[in-house]
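> I need the structure of the sequence given here:
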Amino acid sequence: MNELIKNTDSFYDRIADLLKAARQAVVKSVNHTMVVTYFEIGKLIVNQEQEGEEKAKYGRNLIIELSDKLSREFGKGFSATNLKQMRTFYLTYSKGQMVSDEFNLSWSHYLKLMRIDDENKTIGLILCQNKNESIVQYTLPENNEQIFASKYQTVLPTKEKLKELIS
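The predicted structure is shown next:
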């Protein structure tokens, strides 16, 4: 009887693992599809605003009118602010980015990155898990917390000092 329970548990665990993997794949696929779609929407907005010109003509209500129409048909998520973010996303990432290229981050990660004003954008902090390991992890702050540079050492040590710290 115990052997039957062990076999049943193992059988259940394998099925549960399959279902968890399928859920993760669906989430990843949905996130990727959203990011690519928002990139394309941003591209269409920029092209419509510019009407073939190098710069957009100001004073048009394109974003507001589009927001009203999309919100009526598709519901939340298409406010004027969101559409402006999609436009900014396209303008930021269209340089050298092909639609077929992988967008590996979620939409919220791209929004965080676009809020950084510096041209030399940073994606997070570099943290070493163990001073004896050369493994480095990149991370973005959790829960939209701000990173305060004053709390961190912002000057790299010399090569000699770094070797001393690691050994």
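
> switch to C-alpha atoms for all contacts and neighbour counts from now on
Fine.

> which residue ranges of this structure form strands?
125-128, 136-139 (DSSP state E).

> pick the most deeply packed of these.
strand 125-128 (a mean of 12; mean count of other CA atoms under 10 Å).

> could I get the strands of the chain as TSV with distance to residue 77?
Converted to TSV, these look like this (distance: least, CA to CA, whole Å):
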stretch	distance to residue 77
strand 125-128	30
strand 136-139	27
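
> of all the ones you listed, which one is nearest residue 162?
strand 125-128 (12.7 Å; CA to CA).

> what is that closest one packed up against?
strand 136-139 (3 or more CA pairs under 8 Å, 6 or more residues apart in numbering; DSSP states H and E).

> who's in contact with the strand it packs on?
123-129 (CA atoms under 8 Å, 6 or more residues apart in numbering).

> next, the second sequence, to be compared with the first:
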Amino acid sequence: MEISEDFLFQSIKEMVIRSREKVFRMANSTLLLTYWQTAKLIVEDERKGKERAAYGKYTLRNLSGKLTLEFGKGFDDTNLSNMRKFYMVFPIVDALRHELSWTHYRLLIKINDSEKINYYINESILNH
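Below is the predicted model of the structure:
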């Protein structure tokens, strides 16, 4: 009977682990898409012919305050700037690799060489 209980335990354990991994991947993909779409809206708003430097800083600061009040942390000036750069470096949503997390992308957007970015993306995916 002990073998059966151990098999039952292992089966349930593996199922729970797979389910948690699936939920994480879905949540991560949704977060990446939300940040990308947020940045797209910001960039499109900036491109409406307004003066970028002063307008952009004011807009991000103002938007950050409102979003933080509404949703809590995650929408400070720095993260909105990261989202904006994320969109600028990865302007095609289909190019996003959902195996990577927001933390990966925050590191990748600091690199100014697309070949290096692609190398690190591939290495990250290969090495989990």
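
> sorry, back to before: which one of the strands of structure 1 lies nearest to residue 62 of structure 1?
Comparing the strands of structure 1 by CA to CA, strand 136-139 comes nearest, at 36.9 Å.

> would you mind finding the match for residue 57 of structure 1 in structure 2?
Structural alignment (TM-score structural alignment) places residue 57 of structure 1 against residue 52 in structure 2.

> and that match, how far from residue 42 of structure 2?
11 Å (CA to CA, to the nearest Å).

> what sits in contact with each of those two?
Counting by CA under 8 Å, 6+ apart, nothing touches both residue 52 of structure 2 and residue 42.

> which of these two has more residues huddled nearby?
residue 42 (20 against 14; other CA atoms under 10 Å).

> and the more buried one, how far is that from residue 125 of structure 2?
Distance from residue 42 of structure 2 to residue 125 of structure 2, by CA to CA: 29 Å.

> burial count for the aligned residue in structure 2 for residue 21 of structure 1?
Counting by TM-score structural alignment, residue 21 of structure 1 lines up with residue 18 in structure 2. Residue 18 of structure 2: 12 surrounding residues under other CA under 10 Å.

> got it, and residue 59 of structure 2?
17.

> go on, the one 3 residues further on?
Counted with other CA under 10 Å, the burial measure for residue 62 of structure 2 works out to 13 neighbours.

> and residue 88 of structure 2, by the same measure?
Neighbours around residue 88 of structure 2, by other CA under 10 Å: 15.

> show me what it lines up with in structure 1.
By TM-score structural alignment, residue 88 of structure 2 lines up with residue 91.

> contact partners for the nearest residue to residue 64 of structure 1 once chain neighbours are set aside?
Of all residues not flanking residue 64 of structure 1 in the chain, residue 80 sits nearest, at 5.6 Å (CA to CA, 6 or more residues apart in numbering). Residue 80 of structure 1 makes contact with 63-64, 66-67 under the criterion CA under 8 Å, 6+ apart.

> are any of these buried, and if so which?
Among the contacts of residue 80 of structure 1, the ones that count as buried by 16 or more other CA atoms under 10 Å are 63, 66-67.

> mean offset of the lengthiest helix in structure 2 relative to structure 1 (after superposition)
With secondary structure taken from DSSP state H, structure 2 has its longest helix at helix 2-46. Helix 2-46 of structure 2 differs from its equivalent in structure 1 by a mean of 0.7 Å after superposition (mean CA distance after the TM-score superposition for structure 1).
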